[in-house]
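[1] here is my input, please return the structure:
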Amino acid sequence: MKTITLAHGNGGQENNELISKVFYKAFKNDILDKSEDAAVIENGNLAFSTDSFTVSPLFFNGADIGKLAICGTCNDLAMMGAKPKYLTCSVIIEEGLDKRTLDKIVKSMKEELEVNGAVVVSGDTKVVPKGSVDKIFINTTGIGQIQYKGISSNNITSEDTILVSRDIGAHGATIFASREGIDMNTNLKSDCASLYPQVKALIDSGIKITALRDATRGGVSAVLNEWAKQSNICIEVEEASIPVSDEVNGICELLGFEAMALANEGTFVLAIKNEDAQKALEVLKQTNETASIIGSVSAEHIGKVVLNSAWGTKRFLELPTGELLPRIC
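    Next up, the predicted model:
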């Protein structure tokens, strides 16, 4: 790796290489080594995470960069069983940005903060010359109070069942269609949403949760591959059980994408104790009818994800490579 390419931001293989060889190498410590969606600190009582947002276009069907900036960080906290509490907001604004655009973005952020019961308590603003950034980039950092301790992607075993909270790939497909001006005359829209209410419902129902992860860049494929390596397991996925909408399937068939590798912003993957899997599915279906049990854990091919087709064939589901959609979030 001599230079940084767009593929290094894909959430897949190249992105993992960049993080491990540059940032993990420089900042190595026990908390960072766990590679969770958010750092667990203060004796397991707090979750801490940060994220930056550069999505293009700024506004798209179902959300905008403002809503995305709150959902993204709050969802990372929720994936560790934490209720989002306090956020910071930093923005880099290109000179010439219409104030009405900025007002609309900030309004979306305010509304999503209310969904999470969180507040922005600090921030920073920079304005840079035209051409230095594309309109506006946003960073949010969040702290959450952990409500359910012990969630970790390093502890998944054969006693767990793999679920997904809804149909996959809607955000990636929406961004691509919007960016390329594709009008499919459908209801396709981003899945961008705050996930803490669903996590709270699982906790309140007494579900035994092993791991949670929102399937953002790199999609469900990246999550499952990361889990397989982190927990030293094989994850076997039933292809017929993966929920994909007709609209997303249409985009994938048109452009040669794989839905499992498309980004999501309101979809998460769960590892739930086998005895609670059906109960967890019932809780998830209260929000999204398309929630599904998609796989199990085995020792068949350690560190790998196996996709079982409806015709009895098997293939490895690899970590995404290359950059299908830069600036997806």
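
[2] for the rest of this, base every contact and every neighbour count on C-alpha atoms.
    Fine.

[3] hang on, Gly322 packs against Asn10?
    Yes - here Gly322 lies in contact with Asn10, judged by Cα atoms under 8 Å, at a distance of 7.1 Å.

[4] look at the two and report which has more neighbours.
    Asn10 (27 against 17; other Cα atoms under 10 Å).

[5] so the more buried one makes contact with Gly218?
    Yes - the criterion here is Cα under 8 Å, and Asn10 meets it with Gly218 at 6.2 Å.

[6] shared neighbours, the two?
    Counting by Cα atoms under 8 Å, 6 or more residues apart in numbering, the common neighbours of Asn10 and Gly218 are Pro320.

[7] how much space separates Ala47 from Ile41?
    6 Å (Cα to Cα, to the nearest Å).

[8] and those two? which has more neighbours close in?
    Ala47 (26 against 13).

[9] in three-state terms, label that one for me.
    What DSSP: H, G, I helix; E, B strand; the rest coil gives for Ala47 is strand.

[10] quick one, what contacts His292?
    Just so we're on the same page, residue 292 is Ser rather than His. Ser292 sits in contact with 163-166, 241-243, 281, where contact means Cα under 8 Å, 6+ apart.

[11] Proceed likewise with the subsequent sequence, for comparison:
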Amino acid sequence: MHGVFGRVLCSVLQVWRIRGDLMERVLLSHGGGGTMMEKLIEEVFADAFDNEYIRAMEDAALLFGNITLTTDSFTVKPLFFPGGDIGKLAVCGTVNDASMRGAKPLFLTAAFIIEEGFPVEDLKKIVKSMAEAAKEAGVKIVAGDTKVVEKGSVDRIFINTSGIGVLYEGANVSIKNAKPGDIVLISGTIGDHGMAVMSAREELQFDTPIFSDVAPLNGLIEKLMTLGEAIKVLRDPTRGGVAEVLYEISKMSGVGIKIYEEKLPVKESVKSACEFMGIDFLHLANEGKVVVVVERDYAEKALEIMKSHEYGKDAEIIGEVNDSKLVTINTIYGTSRIVDRPIGELLPRIC
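    Predicted structure coming up:
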């Protein structure tokens, strides 16, 4: 338990090391979603690489009218965790990022950076997991690269995957599309991945085992896209969790969002673990969930579609968009408060 609380405290202490408007060093918190990662992207990468695709700040770039391109790197620790491993995570993460633009993912690339001495049997397990996840998602891994570095130069294995997809007909999905009156849904229970990885890393034991939700969401998204332009925003709440996604939508669309605590789907095991450790489940990473913003008149239909799919059976309507420019939550006690935005990841190396 000391390790968990120690890392949370370190994340807070790192914020105190800010000098003026700039950080002197890159910190773990810069890679975990939230305000610190946003600051790093804006002040270092966005200015240097400035173009219309970077400025869009989407999960996938939209090229040539209907082609999407996305890339992601995976450094999760431990490599194998309840419900998945780094291989399944790499494929599903990139498939999901392509899907978040309203696109059908088609092809992936996979690049490996491997530490000298890494067990070949573990590598075979990871590659097999990737192949199985790609088969489930209906995508092909068509190119790759392998680098082996000296022992100690990388922590066992890192994987980068990139993905190409094609927009579904009638799709017009963007993080800038939310409007007051729209409805917010989520496809299932919150925080499963973050708590599963945390429990595996810290060797925590719970009465009810917690498994990662890592899964390819393209099948669910394909069904949702039959609603066409009524689907306004799709975002997978990975690093920084649901809270960070809501803040991103609020900022990029220039709107406010109100959610309802009683409507948030959370497994009792995850909720109990969060209460015990003093963690907000809205900040925990998810790897098989999607936050959806849909036109009000189509909200019930969207919910019905999601519940009909294996990866959306626990879907719920959790809130609505307004013009307040704030992200708030109506609590079970009848009060309202601003949702805390994460500063950095509670636990680094979560994906």
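
[12] TM-score of the superposition?
    Once the chains are laid over each other, their TM-score by TM-score structural alignment, normalised by the length of structure 1 reads 0.97; 326 aligned residues with a Cα RMSD of 1.2 Å.

[13] excluding sequence neighbours, find me the nearest residue to the counterpart of Thr68 of structure 2 in structure 1.
    Correspondence of Thr68 of structure 2 to structure 1, assessed by TM-score structural alignment: Ala47. Closest residue in space to Ala47 of structure 1, ignoring its immediate chain neighbours: Val40 at 4.6 Å, by Cα to Cα, 6 or more residues apart in numbering.

[14] what's the helix or strand for that neighbour?
    Using DSSP states H and E, Val40 of structure 1 sits within strand 39-41.

[15] packing partners for that strand?
    Judged by 3 or more Cα pairs under 8 Å, 6 or more residues apart in numbering; DSSP states H and E, the packing partners of strand 39-41 of structure 1 are helix 30-33, strand 46-53.

[16] do a quick rundown of the helices in structure 1.
    13-18, 25-27, 30-33, 65-78, 99-116, 170-180, 196-204, 219-230, 246-255, 277-285 (DSSP state H).

[17] okay, the third one sits on what stretch of structure 2?
    When you say that, I think you mean helix 30-33 of structure 1. So helix 30-33 of structure 1 sits over residues 52-55 in structure 2, by TM-score structural alignment.

[18] again, but for the longest one
    Aligned by TM-score structural alignment, helix 99-116 of structure 1 falls on residues 120-137 of structure 2.

[19] for the matching stretch, buried residues please.
    Neighbour-count burial for stretch 120-137 of structure 2, with 16 or more other Cα atoms under 10 Å as criterion, is recorded at 126, 129-131, 133-134, 137.

[20] ok now that stretch, how far from the chain's centre?
    The chain centre lies 21 Å from the centre of stretch 120-137 of structure 2; the measure is Cα atoms, centre = their mean, to the nearest Å.

[21] tell me how far stretch 327-345 of structure 2 is from the chain's mean position?
    19 Å.

[22] contacts for that stretch?
    Outside stretch 327-345 of structure 2, the residues touching it (Cα under 8 Å, 6+ apart) are 11, 29-37, 239-240, 243-244, 246-247, 250, 256-262, 283, 326.

[23] got it, and stretch 85-99 of structure 1?
    Contacts of stretch 85-99 of structure 1 (Cα under 8 Å, 6+ apart): 116-145.

[24] 6 Å - rerun?
    118-130, 133, 135-144 (Cα atoms under 6 Å, 6 or more residues apart in numbering).

[25] equivalent analysis for stretch 189-201 of structure 2, please.
    Contacts of stretch 189-201 of structure 2 (Cα under 6 Å, 6+ apart): 210-213, 265-266, 281, 284-286.

[26] cool, stretch 47-54 of structure 1 as well?
    With Cα under 6 Å, 6+ apart, stretch 47-54 of structure 1 has contacts from 38-40, 73, 77, 137-144, 327, 329.

[27] now for Gly240 of structure 2: what does it line up with in structure 1?
    Gly240 of structure 2 maps onto Gly218 in structure 1, by TM-score structural alignment.

[28] ok, now which ones touch that match?
    Contacts of Gly218 of structure 1 by Cα under 6 Å, 6+ apart are 11-12, 261, 263.

[29] and these, which is closest to Leu255 of structure 1?
    Ala261 (13.1 Å; Cα to Cα).

[30] hang on, the earlier thing: including distance to Leu317 of structure 1, could the helices and strands packed on strand 39-41 of structure 1 go into TSV?
    Below are these laid out as TSV (distance: least, Cα to Cα, whole Å):
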stretch	distance to Leu317 of structure 1
helix 30-33	24
strand 46-53	27
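
[31] quickly compare these and say which is most buried.
    Highest mean neighbour count among these (mean count of other Cα atoms under 10 Å): strand 46-53, with a mean of 21.
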